[in-house]
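> Task: produce atomic coordinates for the following.
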Amino acid sequence: MVRKVYVDVLAAWSRDGRITPRVVKWEDGRRFPIDRVLDVRPAVSLKAGGAGTRYTVRIGQTQSFLFLEQDRWFVEAHG
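Predicted structure coming up:
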């Protein structure tokens, strides 16, 4: 089962309004630096529900989706 997990995100805002996430802070306090943003597009989370801006990010060797839903960030977590 996949659930929606809201997370804290450290992000940079550019002068032209672009948002670039830099670090994801997990529920237990662990921090995961984002190595690269691979894609940004409006999308829905078919697994966990919700919609917004979907960031495809690389954290280490793992590619993940990070969603900005209105004013909150979430990830799709298993379990």
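> CA only for contacts and neighbour counts going forward, please
Fine.
> Just give me the neighbour total for residue 27.
For residue 27, the neighbour count with other Cα atoms under 10 Å is 11.
> Would you check that it makes contact with residue 7?
Yes - using Cα atoms under 8 Å, residue 27 is in contact with residue 7, at 6.5 Å.
> Quick check: residue 39 vs residue 57, distance?
The gap separating residue 39 from residue 57 is 7 Å, by Cα to Cα, to the nearest Å.
> Which residue of the two possesses the greater neighbour count?
For residue 39 versus residue 57, neighbours defined as other Cα under 10 Å are more numerous around residue 57 (20 against 10).
> residues touching that one, list them.
By Cα atoms under 8 Å, 6 or more residues apart in numbering, residue 57 lies in contact with 34-39, 63-66.
> And those, which of them are buried?
For the contacts of residue 57, a neighbour count by 16 or more other Cα atoms under 10 Å gives the buried set as 34-35, 37, 64-66.
> Let's compare: structure for the following, please.
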Amino acid sequence: MITLSDKVYVDVLTEFSKDGLLIPKEITWEDGRKYEITRVKDKRRAANTKAGGVGERYTCVVDGKEIFLFYEDNNMWFMERAGA
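This next block holds a predicted model:
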């Protein structure tokens, strides 16, 4: 069952490439901790089946681990809570 606590809205520092692509650079978690995104491996339109929501799914590398970061159609960023 999906609950609101499965989805965590986060602040994301971004930049635009010279080609106009939106590139996430840093995530600020709900407790204020900041995490640098060292690489964006993929970007595609996708749904999050665990936490709900749909948008652009960025496959990012943070602290050597692959994570999914979603940019919703409402211009908000979210992630799935660990263990959700």
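> before we move on, the earlier item: could the buried ones among the contacts of residue 57 of structure 1 go into a markdown table alongside distance to residue 14 of structure 1 and secondary structure?
Putting these into a markdown table (distance: Cα to Cα, whole Å; DSSP: H, G, I helix; E, B strand; the rest coil) gives the following:
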| residue | distance to residue 14 of structure 1 | secondary structure |
| --- | --- | --- |
| 34 | 17 | coil |
| 35 | 18 | coil |
| 37 | 15 | strand |
| 64 | 23 | strand |
| 65 | 21 | strand |
| 66 | 19 | strand |
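> if I pick the residue nearest in space to the middle of structure 1, what's in contact with it?
In structure 1, the residue lying closest to the centroid (Cα atoms, centre = their mean) is residue 66, at 1.9 Å. Residue 66 of structure 1 sits next to 54-57, 73-76 when contact means Cα under 8 Å, 6+ apart.
> Distance of the aligned partner of residue 5 of structure 1 in structure 2 relative to residue 75 of structure 2?
Under the alignment defined by TM-score structural alignment, residue 5 of structure 1 is paired with residue 8 of structure 2. For residue 8 of structure 2, the distance to residue 75 of structure 2 (Cα to Cα) stands at 14 Å.
> When these two are compared, which one has more neighbours?
residue 8 (16 against 8).
> Check which helices and strands whichever strand in structure 1 runs longest is in contact with.
Longest strand in structure 1, counting residues (DSSP state E): strand 2-13. Contact analysis of strand 2-13 of structure 1 by 3 or more Cα pairs under 8 Å, 6 or more residues apart in numbering; DSSP states H and E lists strand 19-25, strand 72-78 as its packing neighbours.
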